[in-house]
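> sequence and predicted structure below; questions after.
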Amino acid sequence: MDQLTIIKVMHEPVIIRFKAGDQGLIMEVNSLFFDDPSAPSGEPGKPFDGLWDYEVVESFFLNSETKDYLEVELCPSTCLVILILYLNNKDDILIFFESCVKKGLDLIFKADINWNKWNGTALIPWRYFPPGVDKMNSYAIHGSGIGRTYEALYPIPREDIESGQGPNFHRLEYFKRFSLKWIMGENWEQPASDLWK
């Protein structure tokens, strides 16, 4: 993986909106369509392992006390492929995939590409969220080779970047405060999940 370098984004920013849904959180993405790299070869509407190697927008929802979190990845391609990971954080990134509680769950997701922009909408069921979500972060990734670009809502501060460090989306200490009640209302209570027992 290439060394991490922070540069200013010089294109129209990705917009991610979260909205209240009856059965879950609605995640809307509006972004430029870079078409780089080409769309993955997965079956339309089915989870695709390794989606992070393509053009993708991701949001992570964290319980900062337990370190459990949900990762949702949305791809703009006509394949409409997605990947959802449940993770218990591990300090060693090389073994973090062993900490997946569930991987490749179904997601109601649709996307359309109109010229050089794409729009996607996903319904993330409440049962997918770990209890007590209180932080989050989002990322957008596109490009190939030396043109590979990683954008973060809450990036690692420049002074915290270590020599030779590559992109790492699982640095939970840089996630920021977030509450589902900001979207659902102060009296809303997160439904219990059978997946996070």
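It's in.
> C-alpha from now on. contacts and neighbour counts both.
Noted.
> which residues touch whichever strand or helix holds residue 138?
Assigned by DSSP states H and E, residue 138 falls within strand 135-142. Applying CA atoms under 8 Å, 6 or more residues apart in numbering, the contact partners of strand 135-142 are 14, 34, 36-37, 52, 54-64, 148-154, 169, 175-179.
> list the contacts for the residue most central in space within the chain?
A centroid search over the chain (CA atoms, centre = their mean) returns residue 58, at 1.9 Å, as the residue closest to the centre. By CA under 8 Å, 6+ apart, residue 58 lies in contact with 71-74, 138-140.
> in addition, the following structure is provided for comparison:
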Amino acid sequence: MAEEFRMGAIGALPTLTKSCRCSSVARSGSATNIIRTYNIRTTWDGQPVNHDPIKITVGPVEYTGHVMLSASGPFFNDTWRPPNSVVGEPYDRLWDFEVVEVFFLNDENNYFQVILSPHGMHLVLLYKGKYDLLKDKLPMSYYAAITGPTWHGVAHIPVEYLPPKVSKFNSHASHGSTLERKHEALYPATAGSSRDTHNLDLFQTIDFKEIVPENWSQNYTSSEWDPIIQLG
């Protein structure tokens, strides 16, 4: 669960890309090469996992203004591929399959959730307060590849999907079906607690001001969040 830090050129990361029919306008001139890498080493209730950890990498920010988010690790292949799914497209209830989920939260309890599948589907959701879903199935460029017993996926997140001044985050991974379903968490609950991926009290600090400076700028604007915030 310990955080690893490294810096490198943007081009050093895998260039897994896919065209995106996004409605958002690409931003430019705000690239950074800051990267943070995290490993999911525990189950949702704090027990050590019995396999190589799922790795989550946040950053860098591309010249287009999109934030790269990658996930990689063991491919369990113990749930079926989502039926009637299309690679690169949103998929409803994707959390029922083998996935990695990442949440980005600000101090106003506004948060962005992205769910990534090894099979190439994704699901993007925006919340204002716990469980108060505002939008879902937002388009996003995402590509995933399965190579034998492992998989790797890269998402390019439009920065305007992120609420202003992200300060905390958490990540979960799930696989298996029915009674054999396995749930893991970067920042887990204590043993005996109820499992809740939206338990905002468990989220921990992320230095988003360094990773995505634009998100913390006084001039930050978001076509997704500005109308919501103005309405209060």
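Looks like it arrived, so ask away. What you see is a predicted model; the values in this text were computed from it and never measured.
> quick one, strands of the second structure?
4-7, 34-40, 42-43, 54-61, 67-74, 99-106, 110-116, 122-128, 133-136, 141-147, 150-157, 166-175, 182-185, 204-205 (DSSP state E).
> list the buried residues for stretch 17-35 of the first structure?
In terms of neighbour count (16 or more other CA atoms under 10 Å), stretch 17-35 of the first structure has its buried residues at 18, 20, 24-33.
> for stretch 57-77 of the first structure, same thing?
Residues of stretch 57-77 of the first structure classed as buried: 57-64, 68-77 (neighbour count, 16+ other CA under 10 Å).
> residue 75 of the second structure matches what in the first structure?
Counting by TM-score structural alignment, residue 75 of the second structure lines up with residue 33 in the first structure.
> is it true that that match touches residue 116?
Yes - shown here, residue 33 of the first structure and residue 116 form a contact pair, counting by CA atoms under 8 Å, at 4.9 Å.
> ok, back up a step: which residue lines up with the residue nearest to the centre of the first structure in the second structure?
Under the alignment (TM-score structural alignment), residue 58 of the first structure pairs with residue 101 of the second structure.
> how about residue 191 of the first structure?
Aligned against the second structure - with TM-score structural alignment as the criterion - residue 191 of the first structure pairs with residue 220.
> contacting residues for that match?
Here residue 220 of the second structure is in contact with 164, 214 (CA under 8 Å, 6+ apart).
> can you check residue 83 of the first structure too?
Counted by CA under 8 Å, 6+ apart, residue 83 of the first structure has contacts 47-49, 51, 72-74, 103-105.
> change it to 6 Å
Contact analysis of residue 83 of the first structure by CA atoms under 6 Å, 6 or more residues apart in numbering lists 47-48, 73, 104.
> and it, what's its match in the second structure?
Aligning on TM-score structural alignment places residue 83 of the first structure opposite residue 123 in the second structure.
> distance of its match relative to residue 184 of the second structure?
Noted for residue 123 of the second structure: a distance of 19 Å to residue 184 of the second structure, by CA to CA, to the nearest Å.
> for residue 109 of the first structure, give its distance to residue 121 of the first structure.
On the measure of CA to CA, residue 109 of the first structure and residue 121 of the first structure end up 6 Å apart.
> shared neighbours, the two?
By CA under 6 Å, 6+ apart, residue 109 of the first structure and residue 121 have no common neighbours.
> ok so, going back, which residue comes closest to the match of residue 58 of the first structure once chain neighbours are left out?
Taking CA to CA, 6 or more residues apart in numbering, and ignoring the residues beside it in sequence, residue 101 of the second structure has residue 115 as its nearest neighbour in space, at 4.4 Å.
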